[in-house]
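Student: What would the 3D arrangement of this be:
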Amino acid sequence: MLVNPWAFLVATLVVLPVGFIWYNPKVFGTIWMREAGVSPDAPKTANMFKIFGLTLLFALMANMVLQTIVIHQMGAFSMVGGGMLVDSAKPSYAAFMADYGHAYRTFKHGMLHGFMAGLFLALPIIGTNSLFEMKSAKYIWINAGYWIVCFTLMGGILCAWE
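Tutor: Now for the predicted structure:
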């Protein structure tokens, strides 16, 4: 197994504390509400179970892809067909994993790739949607910055925690 299930869980949950800090009124919350056109009273009527539940689902989905970006061994793992077919893989897979199974499995390395994923995936998606929604550059950078920070931390956790 290349990803520890606890790492996957923690990497998924990291979006909540980062969001609580990032969107706090003393950090970017007030600016974000203004730029997004969200009323300060809106959270009082919002379905928080739906918001936080879907946030965690989306973070889980992101982690499923992010693990393939931050853990280089996932390429070899996928080449043999994944977990169910590892036992029937050619001896070269076992030799590769014996030589490189723990290479680049550090928090720092995972953070690097997580940061790049946020910068080159989250920013363009959020930026494009926001441009068509006629949102400001502040709005784009606040939202994209949140995901860049999240992907950076998620990548570090997924990569390092074997």
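Student: alpha carbons only for contacts and neighbour counts from here, please
Tutor: Fine.
Student: Distance check, residue 158 against residue 137.
Tutor: From residue 158 across to residue 137, the span is 31 Å (C-alpha to C-alpha, to the nearest Å).
Student: between these two, who's got more neighbours?
Tutor: Set residue 158 next to residue 137 and count neighbours by other C-alpha atoms under 10 Å: residue 158 wins out with 32 against 12.
Student: Just give the nearest non-adjacent residue to the more buried one, would you?
Tutor: residue 7 (5.6 Å; C-alpha to C-alpha, 6 or more residues apart in numbering).
Student: got it, and residue 71?
Tutor: In space, and not counting its chain neighbours, residue 71 is closest to residue 159: 5.6 Å by C-alpha to C-alpha, 6+ apart.
Student: For that neighbour, list the residues it contacts.
Tutor: By C-alpha atoms under 8 Å, 6 or more residues apart in numbering, the contact list for residue 159 reads 3, 67, 70-71, 105-107, 109-110.
Student: ok, which stretches of this protein are strands?
Tutor: Counting by DSSP state E, the chain has no strands to list.
Student: so where do the helices sit in it?
Tutor: All helices of the chain, identified by DSSP state H, fall at 5-13, 15-22, 29-36, 42-45, 48-70, 73-79, 91-100, 107-117, 123-132, 137-160.
Student: here's the other one to compare against:
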Amino acid sequence: MEFNFIALLLAGLVTLVVGFIWYHPSVFGTIWMRENNLTQDQLKTGNMLKIFGFTYIFSLMITMTLMSLTIHQSGAIGMVGGPPLVESAKPSFAAFMADYGTAYRTFKHGALHGFISGLFFAFPVIGINALFERKSWKYIFIHAGFWMVTLTLMGGIICGFA
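Tutor: A predicted model of the protein is given here:
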């Protein structure tokens, strides 16, 4: 099973694109700034190259995790010891992959798993941190919503095209 690394690189861009829209002042940006006690002037002082660069690197790390959550064949490949050992796997593995190698490899299926990852992983992690930081529910829902939308799109791209 081969992977389209261009699709993975594009999926990594989703956090930046969705973030640009989601945190825009016309959408949730004004509320987000108010919930964080930030001003436009404070936001302009950040090192944007560092922020966007690390965001993309972290996003690529997320794509690697989402691959195993959205592409079920990753589990089968893991059972034989990973890609280096696929050639030496038993004939039953080749037969299994011939029958099911492309099963559930759609945007829709990946989007479902991406959304579930956002709902049952990102949302609780954000919620726990925010509760201890004494942040509001608005803060929690803005960030959790961002990650649910982002992971849904990333999961769809990874499963459907990678």
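Student: circling back to that earlier point, of all pairs in the contacts of residue 159 of the first structure, which one is the farthest apart?
Tutor: 3 and 109 (15.0 Å; C-alpha to C-alpha).
Student: What number of residues are in the vicinity of the residue nearest to residue 158 of the first structure?
Tutor: Using other C-alpha under 10 Å, residue 7 of the first structure has 18 neighbouring residues.
Student: gap between residue 117 of the first structure and residue 1 of the first structure?
Tutor: 23 Å.
Student: now the helices of the first structure as TSV including distance to residue 85 of the first structure?
Tutor: Shown next, in TSV, are the helices of the first structure (distance: least, C-alpha to C-alpha, whole Å):
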stretch	distance to residue 85 of the first structure
helix 5-13	19
helix 15-22	33
helix 29-36	47
helix 42-45	47
helix 48-70	18
helix 73-79	9
helix 91-100	11
helix 107-117	26
helix 123-132	35
helix 137-160	22
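Student: Could you measure from the residue of the first structure positioned farthest from its centre over to residue 102 of the first structure?
Tutor: Ranked by distance from the centre of the first structure (C-alpha atoms, centre = their mean), the top residue is residue 91, with 33.0 Å. Counting by C-alpha to C-alpha, the separation of residue 91 of the first structure from residue 102 of the first structure is 18 Å.
Student: if we can go back for a sec, preserved in the second structure, out of the contacts of residue 159 of the first structure?
Tutor: With both residues aligned by TM-score structural alignment, their matches' C-alpha atoms under 8 Å, the contacts of the contacts of residue 159 of the first structure that the second structure also has are 67, 70-71, 105-107, 109-110.
Student: By neighbours, which of those wins?
Tutor: residue 70 (31 neighbours).
Student: Wait, that one touches residue 158, no?
Tutor: Yes - counting by C-alpha atoms under 8 Å, residue 70 of the first structure does reach residue 158; the two are 7.4 Å apart.
Student: Quick check: neighbours shared by those two?
Tutor: Here residue 70 of the first structure and residue 158 have residue 110 as joint contacts, going by C-alpha under 8 Å, 6+ apart.
Student: residues in contact with the spatially most central residue of the first structure?
Tutor: Central residue check for the first structure by C-alpha atoms, centre = their mean: the C-alpha nearest the mean position is that of residue 151, 3.6 Å away. When contacts are counted by C-alpha under 8 Å, 6+ apart, residue 151 of the first structure touches 66, 111, 114-115, 117-118.
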